[in-house]
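Trainee: sequence unavailable; structure follows:
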């Protein structure tokens, strides 16, 4: 691998791994992705729903009514409980599928060099030893060190919390002497999840997936236990309180009936009936149904609720703070007009065609020469598209030196 620093002779493009080497490492070391043990399958969703104390109370009350021979009351309770279970399971299953689709959609892609050819691959297919090309706006797909860099600055706030970008320096093809931690200027190390805010570079991947710095954070976060929602805790206390009171009243009624009238079977049935009459089965029914209905209403507004209990947290919010991050665009540009030094002007036609006369074609070719040979910036891509494939040969001219935009030189040269 021949690497030259900025301002010196342009280096030859390194070859990187071969396809067979990358495939073998991917087979041995696995995908460049964090473990996803928390994926909720249909049986797990059903088990979580049935563990809710409100539904357990409804099903338990229905079972008692059925044991007592009151089939009508039992069917009503079981039907409402079953309806709530079906609504909740269907809603949360749809949410899980949508989240899976979003994960696949937002999975970062990486520009790697394999066998001397640049290609875009899924970020999860990056392997140790890959050569990754970094450009402005890219997310670093894996940990590594910078072999070639030109004004490279990264936002590592995802790892360090510092929003100020840090500069990266190239350490050459021999690699760094030792590994360092994220943060700090003038280091040759890059980390998965960092955002390239300026410059370009070429990095060699050293760690992927769980072995990366962000993977270690993910392993720590996976050990955290989720706290039960406040509404669930309050309902559980309410249910236990009524259950204790009902049990005490049931035992007292059974004892009094049996001692005073002597019929212990009738006493037991009377005690159970009294205890059941004191259980607030309407409370869990109403709360469960309303949470499920709330999840359905939110889904119509394109708001995904992974757990119905999260609706309680949203309902308890009194202030919502939002941040306008900018206008949604396609991140694509197109040249609409060219103007020569003598004042002549050429505009794109209504059909999108842009015929170039002699002077304007030379201007478009100069725009290509002022852009990167493999453009990523939308403006540079627009110049390449305007000039056409023939301009990529640059008339036999070759890149000698490349100067990035700098406060001392406000132009890319």
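Mentor: Yep, it's here. Source: prediction; values computed, not measured.
Trainee: use CA for all of it now, contacts and neighbours both
Mentor: Fine.
Trainee: can you tell me what sits against stretch 326-339?
Mentor: Here stretch 326-339 makes contact (Cα atoms under 8 Å, 6 or more residues apart in numbering) with 345-348, 360, 363, 378-379, 381-383, 386.
Trainee: could you pull out the buried residues of it?
Mentor: Buried residues in stretch 326-339, counted by 16 or more other Cα atoms under 10 Å: residue 338.
Trainee: chain center to that stretch, what's the gap?
Mentor: 28 Å (Cα atoms, centre = their mean, to the nearest Å).
Trainee: same check, this time on stretch 29-49
Mentor: Distance, stretch centre to chain centre, for stretch 29-49: 15 Å (Cα atoms, centre = their mean).
Trainee: same deal with stretch 133-147?
Mentor: Relative to its parent chain, stretch 133-147 has a centroid offset of 18 Å by Cα atoms, centre = their mean.
Trainee: what distance separates the start and the end of that stretch?
Mentor: One end of stretch 133-147 to the other measures 10 Å (Cα to Cα, to the nearest Å).
Trainee: check stretch 179-197 too.
Mentor: From its first residue to its last, stretch 179-197 covers 23 Å (Cα to Cα).
Trainee: thinking again about what came up before, farthest pair within the contacts of stretch 326-339?
Mentor: Farthest pair in the contacts of stretch 326-339 (Cα to Cα) is 345 and 378. Separation: 22.6 Å.
Trainee: neighbour count winner among those two?
Mentor: Using other Cα atoms under 10 Å as the criterion, residue 345 and residue 378 rank with residue 378 on top: 14 against 11.
Trainee: where's residue 149, which helix or strand?
Mentor: Using DSSP states H and E, residue 149 falls within strand 143-155.
Trainee: I meant to write residue 175 there.
Mentor: Remark: residue 175 resides in no helix or strand, with elements defined by DSSP H and E.
Trainee: cool, and residue 232?
Mentor: In the assignment (DSSP H and E), residue 232 maps to helix 230-261.
Trainee: in that helix, which residues are buried?
Mentor: Per 16+ other Cα under 10 Å, helix 230-261 contains these buried residues: 232, 235-236, 239, 242-243, 246-247, 249-251, 253-255, 257-258.
Trainee: the helix or strand just after it packs against which elements?
Mentor: Moving toward the C-terminus from helix 230-261, the next helix or strand (DSSP H and E) is helix 264-278. Helix 264-278 makes packing contacts with helix 230-261 when contacts are defined by 3 or more Cα pairs under 8 Å, 6 or more residues apart in numbering; DSSP states H and E.
Trainee: so how far is the helix it packs on from its chain's centroid?
Mentor: Averaging C-alpha positions (Cα atoms, centre = their mean) puts helix 230-261 47 Å from its chain's average.
Trainee: alongside the first one, take a look at this:
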């Protein structure tokens, strides 16, 4: 058998050749990308109840013989539609950018160098490097194989892994041993394929396998928002009918047509004020922009709804290697059993892969080379057989033919390797003692053994059939990341339990856990113990345990389920092929972007682009911030709608004519132009409160609009209503001022209060000035302030005021409005002061 480990020199396509081939064959897509229609977007916006009401109001103005008011309404309709479409376009662009970031990548050899490209840019003739955990991106011939095993069940339906080879004698023309197929999964080893077919020409494409995304499920948060909008709509319909009846009865001296139209106009004004059409906008904008901000911090959100779940995480299950530690292994100690050190090092190196991707094997090869044992020395000869590593066996080996001798070099778990060696009890105790001593120092301990045989016919079929000579132990260290201790402390303060799940032995895991400050590091559950526990028993056990050692992926899934059965919201990290089940089971699956397999990234909700524990903590913190900001925005919408709705409801009850209403439909649209960007863009930019990681995780079943938040919004809204409607009523009825002046005073109070409300409601504990200081350099916030002030000047002090039935105010009237606005909003700062005391 030829030595498949020998490197094959590959130059690959040039960039120009690849470009020409893509023009000829197109993209490597099975399902073409759907293009959004701009006209359809506008029509979807026009279907919203708010816009239907606006159009009805405009038509009524035309019927009343007031075309100027009708035209103004239509202008405002266009303005609001433009804002909504632009916001939706920006959101779509953000989501598209996130999809591009999460698009599957492949490593190809072009211009003689390895290059990462997007999978859809593959062309026939490309040389693609595949390894464990990768989905094969196209059909192609295998030109290099290294323990290459592929799961082809997606094509055959048979759950049998197929070992691949460069040379094959197979007569099966459909599934050839030297051929890979798009959509199949590399379960072990690595290799290089030469792309033969792409896109719909692949076997995967021919049989019509759909790779389009599944339809997004409606999340609990979306359901809550939908219910809120529906309830408000029902209330609006009821009040609409009530106002029609009341207004119609009040206009008894008018003719039927005028009474009916005036009644409907008053009712439309109220209905527009009652419908909180901003809620869906808030949800979409805040979640998508939040996901984009996370992506810039190396945390890629693959499933947008998971952003809302982040703030509720109460248990964080993390792998030790590469997440808590740096994933940079280094040989720290060697201990041999009556064996020459050089002989030990050679056996250790020969048990490794030639081109290892495992950090431990890389460290072992590096150690050999530092001790003058080169790769050429280690891997000279012929590779006869390989005993591949599995989660069950926890060991591996290579059979080499060298100088007429056949050497079996093996390494793996000390317990498993010792079971294959003929050692007396005294030696076993000595090895076990040394292993424990190394493990207590936080070192990863691997046993090395070998066996020499004379004839190829005597090679055992598997490693378990070997009778090995025990050579010694190699201890490796993967030091903790610099910031991980502080990060774990922050998690503890936030009420998040950090759980370490590792394939390492318990003592090593416990030593690392103690070093980084994981609570309960003395309590350990092993994989063998899990196997003996029922689901109910495991559910009780996990309550007091933070370390799980010697686990396999199936154990991880059971651990996650046990925590969930206890009512916890679980985030779980994973990087391997077999971690996919646990990642899907977890409330938040977190895959490693650097060392993680494509399958784990596909199964996950989040992908860490830097494999850093600090990024997980930041992601949870920002998840809390995002959820907080959604709540604040929804509370703000209720607050600002209350004075608008009550003004529209109270006027008919007080027998105020439609011409003297505080708010006409055009004024409500005007206020919507301010409310829409404020509730979505401004609140989305609010930074996290200082105490956000000192709270316990929120209850996942908590409603977004809690009784406490609703009560606060109602009180704030009523106070603002009293301030705005009160000044309007006093000016109109007591001072006999023109309705335009009274209306202008009230609207000015609402507009100024809107600016103050954002700052006051940015936190329930921190004072408004702190919020302003945090965002003092934010251009968007300043833009909102400047635009609001400019709008006030334009609306009240230009000819537009006549069109909008407003009037310019004197300096004293502006000061009065400013003072009233401050008192109507800033009183909540006193409540904060009392709470903080």
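Mentor: Nice, thanks for sending it over. All values derive from a computational prediction rather than experimental measurement.
Trainee: that older thread, how much does the strand holding residue 149 of structure 1 stray from structure 2?
Mentor: Once fitted to structure 2, strand 143-155 of structure 1 is off its aligned match by 3.9 Å on average (mean Cα distance after the TM-score superposition for structure 1).
Trainee: next secondary structure after that strand?
Mentor: Once strand 143-155 of structure 1 ends, the next helix or strand along the chain (criterion: DSSP H and E) is helix 157-160.
Trainee: residue range for the next helix-or-strand element following that following helix in structure 2?
Mentor: Sequence-wise, the next helix or strand downstream of helix 157-160 of structure 1 (DSSP H and E) is strand 166-167. The alignment of strand 166-167 of structure 1 onto structure 2 (TM-score structural alignment) covers residues 161-162.
Trainee: ok now that stretch, how far from the chain's centre?
Mentor: 33 Å.
Trainee: again, but for stretch 116-134 of structure 2
Mentor: In terms of Cα atoms, centre = their mean, the centre of stretch 116-134 of structure 2 is found 25 Å from the chain centre.
Trainee: then stretch 374-388 of structure 1?
Mentor: That offset, for stretch 374-388 of structure 1, works out to 30 Å (Cα atoms, centre = their mean).
Trainee: repeat for stretch 9-28 of structure 2
Mentor: With Cα atoms, centre = their mean as the basis, stretch 9-28 of structure 2 stands 33 Å off its chain's centre.
Trainee: ditto for stretch 397-411 of structure 1
Mentor: Using Cα atoms, centre = their mean, the offset of stretch 397-411 of structure 1 from its chain centre is 36 Å.
Trainee: also stretch 178-191 of structure 2?
Mentor: Relative to the mean C-alpha coordinate of its chain, stretch 178-191 of structure 2 is positioned 28 Å out (Cα atoms, centre = their mean).
Trainee: can you list contacts of that stretch?
Mentor: Here stretch 178-191 of structure 2 has contacts from 129-155, 161, 164-168, 193, 202-204, 577, using Cα under 8 Å, 6+ apart.
Trainee: now those: which count as buried?
Mentor: Neighbour counting by 16+ other Cα under 10 Å classes 129-152, 155, 164-166, 193, 202-204, 577 among these as buried.
Trainee: just the buried ones from the contacts of stretch 326-339 of structure 1?
Mentor: Buried subset of the contacts of stretch 326-339 of structure 1 (neighbour count, 16+ other Cα under 10 Å): 346, 360, 363, 379, 381-383, 386.
Trainee: work out for me the element residue 334 of structure 1 sits within.
Mentor: Going by DSSP H and E, residue 334 of structure 1 is not part of any helix or strand.
Trainee: which residues touch the aligned residue in structure 2 for residue 99 of structure 1?
Mentor: The pairwise alignment with structure 2 assigns residue 99 of structure 1 to residue 95, based on TM-score structural alignment. Neighbour list for residue 95 of structure 2: 288, 292 [criterion: Cα under 8 Å, 6+ apart].
Trainee: secondary structure class of residue 95 of structure 2, three-state.
Mentor: Under DSSP: H, G, I helix; E, B strand; the rest coil, residue 95 of structure 2 falls in the helix class.
Trainee: related to what we said a few turns ago, who's in contact with the match of strand 166-167 of structure 1?
Mentor: Here stretch 161-162 of structure 2 makes contact (Cα under 8 Å, 6+ apart) with 149-153, 177, 187.
Trainee: that stretch vs structure 1 - mean distance after superposition?
Mentor: In this overlay with structure 1, the average offset of stretch 161-162 of structure 2 from its partner residues is 2.1 Å by mean Cα distance after the TM-score superposition for structure 1.
Trainee: and the contacts of stretch 161-162 of structure 2, which is closest to residue 817 of structure 2?
Mentor: Using Cα to Cα, residue 187 comes nearest to residue 817 of structure 2 of these, at 70.4 Å.
Trainee: just give me the neighbour total for the closest one.
Mentor: 25.
Trainee: run through the strands of structure 1 in chain order.
Mentor: Shown for structure 1, the strands assigned by DSSP state E span residues 109-114, 117-122, 131-134, 143-155, 166-167, 189-190, 195-207, 337-339, 345-347.
Trainee: output the ones you listed as a markdown table; include the columns distance to residue 221 of structure 1.
Mentor: Formatted as a markdown table, the strands of structure 1 follow (distance: least, Cα to Cα, whole Å):
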| stretch | distance to residue 221 of structure 1 |
| --- | --- |
| strand 109-114 | 25 |
| strand 117-122 | 25 |
| strand 131-134 | 28 |
| strand 143-155 | 19 |
| strand 166-167 | 26 |
| strand 189-190 | 22 |
| strand 195-207 | 19 |
| strand 337-339 | 52 |
| strand 345-347 | 55 |
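Trainee: quick one on the thing from earlier: out of the buried residues of helix 230-261 of structure 1, which is nearest to residue 220 of structure 1?
Mentor: Looking across the buried residues of helix 230-261 of structure 1 and measuring by Cα to Cα, the closest to residue 220 of structure 1 is residue 232, at 26.5 Å.
Trainee: how much space separates the residue nearest the centre of structure 1 from residue 33 of structure 1?
Mentor: Residue closest to the mean C-alpha point of structure 1, counted by Cα atoms, centre = their mean, is residue 103 at 5.5 Å. Counting by Cα to Cα, the separation of residue 103 of structure 1 from residue 33 of structure 1 is 11 Å.
Trainee: wait, a helix at residue 589 of structure 2?
Mentor: No: counting by three-state DSSP, residue 589 of structure 2 is located in no helix; its state is strand.
Trainee: might you report the residue contacts of it?
Mentor: Counting by Cα under 8 Å, 6+ apart, residue 589 of structure 2 has contacts 571-574, 582-583, 603-606.
Trainee: of those, grab the buried ones for PyMOL.
Mentor: Buried members of the contacts of residue 589 of structure 2 can be picked out in PyMOL with the line below, counting by 16+ other Cα under 10 Å:
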select buried, resi 571+572+573+574+582+583+603+604+605+606
